[in-house]
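Undergrad: after the sequence you'll find the predicted model.
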Amino acid sequence: MPREVPPPRILAVANQKGGVGKTTTAINLGTALAAVGERVLLIDMDPQGNASTGLGVPREHRRVTIYDSIVDGRPLHEAAVATQVPNLWLVPSDPDLSGIEIELGQADRRSFRLRDAIDRLKQLKDSLKPTYVLIDCPPSLNLLTVNAMSAADAVLVPLQCEFFALEGLTQLMRTIDLVRSSLNPRLDIQGIVLTMYDRRNALSGQVEADVRGHFGDKVYQTVIPRNVRVSEAPSFGKPALIYDLKCAGSQAYLNLARELVRRERARRRSEQLLEKAE
């Protein structure tokens, strides 16, 4: 009997503060996970569509988008387009997402539209299912972010190494607690990724010490450095790993992907042991 393939692990890449490297992390972590052998679906939930642009998917190729899935119930696999990265697919964004709060109004299951779409995705044949679904959230708390967190198993938090980012992190923790208590009791913090890290700046080290002191093992050992090549890559419609594999930022995202996979395998082993004990 063939081994049962586990359902995809669904991670919302979220931070209510803008400019922390959220979309950059979604793009490059997705690319790095694909590079280490995972099948990845990246869902662009931001009306600005930066993840779609950064992966080189032009607007004319975005015929079916996440908007069609959330509003009209179109299957996610119909919206998914192949990227230039093998084993990485994208569900593109649509500017119409910016009006979703008004459009859905009091619609049935308005906070669970993305969860329902992903549940249907899980019914596909194992050969078509992704092993990871990454959701690039908008930098605000709105119905799109609520949909993402209601659908996710856990939240991956990119955190810029600056003082005000810590205040944004506090707000995000409150949001996660709220969603967990009212919409998605299984929601967890998968990890916190320190981004735009500058070893020459004492503040980066102070922020790192504070975050590790408070969140402990939830903070990834891998940190993402400030890197010009990573910043340049989206303007060429490429992930940094395609634009310049050898740069420090690309290597950091590869290390992050490996660390994430190790964490997830350890989590699955722990869950299996608990199931056997019961």
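TA: Thanks, I have the structure now.
Undergrad: can we go C-alpha only for contacts and neighbour counts from here?
TA: OK.
Undergrad: now the host helix or strand of Glu259: buried residues?
TA: Element membership of Glu259, judged by DSSP states H and E, is helix 248-277. Residues of helix 248-277 classed as buried: Ala248, Gly249, Ser250, Gln251, Ala252, Tyr253, Leu254, Asn255, Leu256, Ala257, Arg258, Leu260 (neighbour count, 16 or more other CA atoms under 10 Å).
Undergrad: and stretch 230-240, by the same measure?
TA: Those would be Val230, Ala233, Pro234, Gly237, Lys238, Pro239, Ala240, for stretch 230-240 by 16+ other CA under 10 Å.
Undergrad: what's the span of that stretch, first residue to last?
TA: By CA to CA, to the nearest Å, the extent of stretch 230-240 from end to end equals 5 Å.
Undergrad: check stretch 36-56 too.
TA: 21 Å.
Undergrad: so how far is it off the chain centroid?
TA: 9 Å (CA atoms, centre = their mean, to the nearest Å).
Undergrad: ok, and for it, which residues are buried?
TA: Buried-residue list, stretch 36-56, by 16+ other CA under 10 Å: 38-56.
Undergrad: can you give me the strands in the stretch 101-250 of the chain?
TA: 132-136, 154-160, 188-195 (DSSP state E, counting those that start in this stretch).
Undergrad: so how far is Asp217 from Leu194?
TA: For Leu194, the distance to Asp217 - CA to CA - is 13 Å.
Undergrad: comparison target, given below:
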Amino acid sequence: MAKIVAFSTNKGGVLKTSLAINVAGSLATQGKKILIIDMDNQGNIATSFGQDPDQYETTIYDLLTDLTDKHLSDAIVTITPNLDIIAANDDLAYLEIDILTDAKKYPDCFNLLNRVIKRVSDDYDFIIIDTPPAMGLVAANVFNVADDVIIPLQPEQYAFRSLVKTVGAIEKFKATNKSLQIVDVVPTKVRNTNMHHAYIDAAKNYTKSMDIPFSSIMIRDTVKYGEMTARLGMPVTMIEHPSKILSPYKDVFDSLVKELGYLD
């Protein structure tokens, strides 16, 4: 069965998608079979691979709301031989309304994603889940099925508060999902300022008190991650022979995958 890895925090703009696609890309290029599931209605997983999320007739929304499972094969899009995606688009923004207003049809609303993943888990080594910056029904579905959660942390005031809130939300789901654990907190968009150093130190102290690993990898504050993905239509970790300019960015994400212990 696949290891299910989610990237989650309720703060937006902290490189969740960049982390997700680059970890997935690094694993795929090392021979692992990967499925990325986009659980964010912004649809950034598809666009990261040069795809238009609105072009797909079948997305994760259809799989979550149609209990017949007839659309599963239509939703899986092959990007490379080792990497598939299930896209999301604006339809997913209506999920909570559609589900919570029809309790008779969806009595087990926290396990909709679990039902989908059970049908594909044996086909992959890793299932990577990108999540929205919110702690609602979508996040509940993710926490009910994930094995590992990686939390990106932008070292600023509101992001630090989001870290505490995200950890608290995850802790509540450990009672129903015994395999759920936070495996890393990864500093992102880090600048060499006293304020950022102070928030990183505070976050390290907090995670230590909660017995949560804190990454030795720091993702620096640069626009190049987004620029490279948009220009190349793929994460930097999937470039076979990166240039001297791109190599340091690829190395950062490859090092993160090794730190997580996902490669032998």
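TA: That came through fine. If you're wondering where the values come from, they're calculated on a predicted model, not measured in any experiment.
Undergrad: quantify their similarity with the TM-score.
TA: Comparison of the two superposed chains (TM-score structural alignment, normalised by the length of structure 2) gives a TM-score of 0.86, and 250 aligned residues with a CA RMSD of 2.2 Å.
Undergrad: ok, back up a step: save the buried residues of stretch 230-240 of structure 1 as a markdown table, and put in distance to Thr131 of structure 1 too.
TA: Converted to a markdown table, the buried residues of stretch 230-240 of structure 1 look like this (distance: CA to CA, whole Å):
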| residue | distance to Thr131 of structure 1 |
| --- | --- |
| Val230 | 25 |
| Ala233 | 26 |
| Pro234 | 25 |
| Gly237 | 24 |
| Lys238 | 22 |
| Pro239 | 20 |
| Ala240 | 22 |
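Undergrad: can you pick out the most distant pair from these?
TA: Val230 and Gly237 (11.6 Å; CA to CA).
Undergrad: distance to Asn28 of structure 1 added to the buried residues of helix 248-277 of structure 1, as a markdown table?
TA: Compiled in a markdown table, the buried residues of helix 248-277 of structure 1 are given as follows (distance: CA to CA, whole Å):
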| residue | distance to Asn28 of structure 1 |
| --- | --- |
| Ala248 | 13 |
| Gly249 | 9 |
| Ser250 | 8 |
| Gln251 | 10 |
| Ala252 | 10 |
| Tyr253 | 6 |
| Leu254 | 8 |
| Asn255 | 11 |
| Leu256 | 10 |
| Ala257 | 9 |
| Arg258 | 13 |
| Leu260 | 13 |
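Undergrad: need the strands of the stretch 101-250 of structure 1 in TSV with mean neighbour count and distance to Ala82 of structure 1, can you?
TA: Below are the strands of the stretch 101-250 of structure 1 laid out as TSV (neighbours: other CA atoms under 10 Å; distance: least, CA to CA, whole Å):
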stretch	mean neighbour count	distance to Ala82 of structure 1
strand 132-136	25	14
strand 154-160	26	24
strand 188-195	21	26
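Undergrad: CSV for the ones you listed, including distance to Val85 of structure 1?
TA: Below are these laid out as CSV (distance: least, CA to CA, whole Å):
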stretch, distance to Val85 of structure 1
strand 132-136, 15
strand 154-160, 22
strand 188-195, 23
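Undergrad: helices along the stretch 151-264 of structure 2, start to end?
TA: 157-173, 194-209, 224-232, 247-260 (DSSP state H, counting those that start in this stretch).
Undergrad: what residue of structure 2 matches up with Met45 of structure 1?
TA: If you follow Met45 of structure 1 across to structure 2 using TM-score structural alignment, you land on Met39.
Undergrad: okay but Leu144 of structure 1 is in contact with Pro138, surely?
TA: Yes - contact criterion CA atoms under 8 Å: Leu144 of structure 1 and Pro138 qualify, at 7.3 Å.
Undergrad: shared neighbours of those two, which are they?
TA: By CA atoms under 8 Å, 6 or more residues apart in numbering, Leu144 of structure 1 and Pro138 have these common neighbours: Met45, Asp46.
Undergrad: report the contact partners of His71 of structure 2.
TA: Thr58, Asp62, Leu63.
Undergrad: in space, what's closest to the alignment partner in structure 1 of Asn141 of structure 2 - neighbours in sequence excluded?
TA: For Asn141 of structure 2, the aligned residue in structure 1 is Asn147 (criterion: TM-score structural alignment). Spatially, and ignoring its direct neighbours in sequence, Asn147 of structure 1 is nearest to Ser111 (5.0 Å; CA to CA, 6 or more residues apart in numbering).
Undergrad: and the contacts of stretch 100-116 of structure 1?
TA: Against stretch 100-116 of structure 1 from outside (CA under 8 Å, 6+ apart): Ser69, Ile70, Val71, Asn142, Leu143, Leu144, Val146, Asn147, Ala148, Ser150, Ala151, Ala152.
Undergrad: state the distance from the residue nearest to Asn147 of structure 1 to Phe164 of structure 1.
TA: Counting by CA to CA, the gap from Ser111 of structure 1 to Phe164 of structure 1 is 29 Å.
Undergrad: same question for Ser181 of structure 1.
TA: In terms of CA to CA, Ser181 of structure 1 sits 27 Å off from Phe164 of structure 1.
Undergrad: same check on Val207 of structure 1?
TA: With CA to CA as the criterion, Val207 of structure 1 and Phe164 of structure 1 are 10 Å apart.
Undergrad: please apply the same query to Ala117 of structure 1.
TA: 35 Å.
Undergrad: higher neighbour count, the two?
TA: Ala117 (19 against 11; other CA atoms under 10 Å).
Undergrad: for that one, give me its contacts.
TA: If you count contacts by CA under 8 Å, 6+ apart, then Ala117 of structure 1 has Ser69, Ile70, Gly73, Arg74, Pro75, Leu76 around it.
Undergrad: residue in structure 2 matching Leu159 of structure 1?
TA: Looks like Leu159 of structure 1 aligns to Leu153 there (TM-score structural alignment).
Undergrad: what distance do you get for the residue nearest to its match when sequence neighbours are not counted to Ile217 of structure 2?
TA: Take Leu153 of structure 2 and drop its neighbours on the chain: the residue closest to it by CA to CA, 6+ apart is Pro187, 4.6 Å away. Separation of Pro187 of structure 2 from Ile217 of structure 2 (CA to CA) stands at 7 Å.
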